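Participant: this is the structure alone, sequence omitted:
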């Protein structure tokens, strides 16, 4: 039988061993962070390119990318955040969805955090409180809208990319008169493209981008004003250049129509570049910015803040989460993300050499055109009827020739004024 001193020594050794084991487990946990995201399409890029680049410079920190299907992301993320089971880093939707998470205490305040200094004020607006005083997600990337075109068809018909509205309709008439190709690969079955790709792309040249958007928020402008009606009128004229079955044509149908070389022009969001790089058949693409109303007019582009990244307030490893976030604000990340996730453009001030030729042309528009975000993205979607849903429906009807431009503007304005006080004067 061992002596009492030996027994105590054994107990002490066991206790120390347990403490060491617990400490080791703690270190292992402290070195792991999880990223929540809806970007399931990018999973391989995160796991094989982005995360390894960070881990190489930050040995001891392991990063897990755990995306959720886009249609399920918002609800499932909220449930996990509420239940305390969400990841350490949160991919942030722009504006109200993430603002709601912040207001509920799920996202950290990022004011003054390392990396934030590399983003201009315009990049942060999608992830700030309405007064702009608190920022809760670091900007990551935006998407830009424009028009892809089939260079082979343009050469065959001896036409050039347009710069003005008049030039645009002239080449559309030329394509239509030829009869071999659909002028515009665009359908209205899914509705969202008519609003988020077409209206939000051509409209800023009429309402002068941020000037017009902010005028709606302040109540100084209405949708029934000429600059907004003009955008609907432009859209209505585009309707006659769609396929005969455009009302039943889906987004996927439009992609196929253009990829197979059966359509000359494709109204686009930059996220489509990667799809066509992989799927187009036998032709080179070009791209042009939304044509301005007349020669000499200042140009505006929809350069929409799309994705940011925040820190979960209940993260068990905030120290490493902030290290990753600081890296997201770096030149290295901006370069990787812009060139590997083609069509998503860094929102930072870093100078990036964009390698994809179409993506490079689109990001270069920032040098000559003023950037703006989607018209209704900030504040204007908070009431009933939902302006987002209304714009989908109204713009699809305008393209289909079922709703006159003035009536479209009146419908949006009436719904807007029902709940938004600055519009009730």
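Facilitator: Looks like it arrived, so ask away. Every value quoted in this text rests on a predicted model; they were computed, and no experiment measured them.
Participant: could you use CA atoms for every contact and neighbour count after this?
Facilitator: OK.
Participant: look up how far residue 68 lies from the closest residue to residue 86 other than its chain neighbours.
Facilitator: Nearest non-adjacent residue to residue 86, counting by C-alpha to C-alpha, 6 or more residues apart in numbering: residue 80, 4.7 Å away. Residue 80 is 12 Å from residue 68, where distance means C-alpha to C-alpha, to the nearest Å.
Participant: so for those two, which sits in the more crowded spot?
Facilitator: residue 68 (16 against 12; other C-alpha atoms under 10 Å).
Participant: and for residue 112, the neighbour number?
Facilitator: Using other C-alpha under 10 Å, residue 112 is surrounded by 10 other residues.
Participant: ok, second structure coming up, stack it against the first:
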């Protein structure tokens, strides 16, 4: 009899457990970041599920190059996941305008993000925000600390100091002063023009003035960075014109170059490859004491599929993505991808901490060409690649480059006409 009662009790408990499990809601996340699958499975999802019993999470990434096409076909077929990882600006705006993403403006966690942080996932007028910001990348310069110590160099803060450092490295001859090539073009604009440029056009002030048509690409603030880039060519080493992005990475991590114009996304890879200690410095200002500006570029966010059958569970997850706990987990697991939240998130990686510390010293902005200004033909982002290369090579004057870019933008963008 006791055995029978025990068996009945076991069956009852099993049924109850099965019923409880059946009540769990499972939400699925679409993403192009298949390189961080282990992070999601081992750190992010367990932390969320521990705090939110009853909600299970599946992270189902696609290959980066295929993500847009795969996601759009899933959305059209009604088979996409509950949560959509959002690329910045136009790709995600198109999803919102097509009715695929929910307006998340009323989400409580949105109060944890600045207007700049949210700008990549808003309508042009800022009336709707449709993705919760996750991370940004910051631009600056990574340098070989051993090389600087060997040559007795100090980290430069002004442009004059920057070029004095480059001159000293070049004169010594042990190291290539700066590792960057122009073969792939995008680096010249991304780690060149949009790295140093915000100090000239005063970050968001200039970027927004350009969008409104209140400033032009022929103005001094937009032309002057090309004049500075024109001075870089003398320090990039022999054959920089044919040097690819991987070539530049290798030159620096092998210890052959002293300085690398960088995005913070390089940190993890450089940590694994470089045998020397690295440091970072922010884009030098014109004069000591000037306000500094950094490109703190919005990179990745997450939104809610308007067709999700699990709206409440998905919103619970999004509120958590906007929390301090998520910010700490994500930013420290992927050094160089910094939380966009207003929380103070200390970095365990010293190089990452150096980059993110600039937020408290400088004004943050995003790349000048990414919002609105590259929707037409010619595409201002791509045109800026070519212009930055031409400036470094000296094949056109800064004024000629500004004039060409202005004419191209004005040809299709009404506020500049």
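Facilitator: That came through fine. This structure is a prediction, so every number in the text was calculated from the model and none was measured.
Participant: ok, now which ones touch residue 421 of structure 1?
Facilitator: Not one residue lies near residue 421 of structure 1 by C-alpha atoms under 8 Å, 6 or more residues apart in numbering.
Participant: need the counterpart of it in structure 2.
Facilitator: Alignment note: residue 421 of structure 1 maps to residue 414 in structure 2; criterion TM-score structural alignment.
Participant: quick one: the strands in the stretch 151-300 of structure 2?
Facilitator: With DSSP state E, counting those that start in this stretch, the ranges of strands along the stretch 151-300 of structure 2 come out as 176-178, 257-263, 278-281, 293-304.
Participant: switch the ones you listed over to CSV; also include mean neighbour count.
Facilitator: Shown next, in CSV, are these (neighbours: other C-alpha atoms under 10 Å):
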stretch, mean neighbour count
strand 176-178, 25
strand 257-263, 25
strand 278-281, 21
strand 293-304, 26
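Participant: among those, which is nearest residue 106 of structure 2?
Facilitator: Ranking these by proximity to residue 106 of structure 2 (C-alpha to C-alpha) places strand 293-304 first, at 12.9 Å.
Participant: who are the packing partners of the helix or strand containing residue 136 of structure 2?
Facilitator: Assigned by DSSP states H and E, residue 136 of structure 2 belongs to strand 132-144. Under the contact criterion of 3 or more C-alpha pairs under 8 Å, 6 or more residues apart in numbering; DSSP states H and E, strand 132-144 of structure 2 touches helix 115-118, strand 257-263, strand 278-281, strand 293-304, helix 311-321, strand 338-339, helix 350-357.
Participant: now distance to residue 240 of structure 2 too, for these, in a markdown table please.
Facilitator: Below are these laid out as a markdown table (distance: least, C-alpha to C-alpha, whole Å):
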| stretch | distance to residue 240 of structure 2 |
| --- | --- |
| helix 115-118 | 35 |
| strand 257-263 | 12 |
| strand 278-281 | 22 |
| strand 293-304 | 24 |
| helix 311-321 | 42 |
| strand 338-339 | 31 |
| helix 350-357 | 26 |
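Participant: related to what we said a few turns ago, which bit of structure 1 covers the strand holding residue 136 of structure 2?
Facilitator: Under TM-score structural alignment, strand 132-144 of structure 2 corresponds to residues 138-150 of structure 1.
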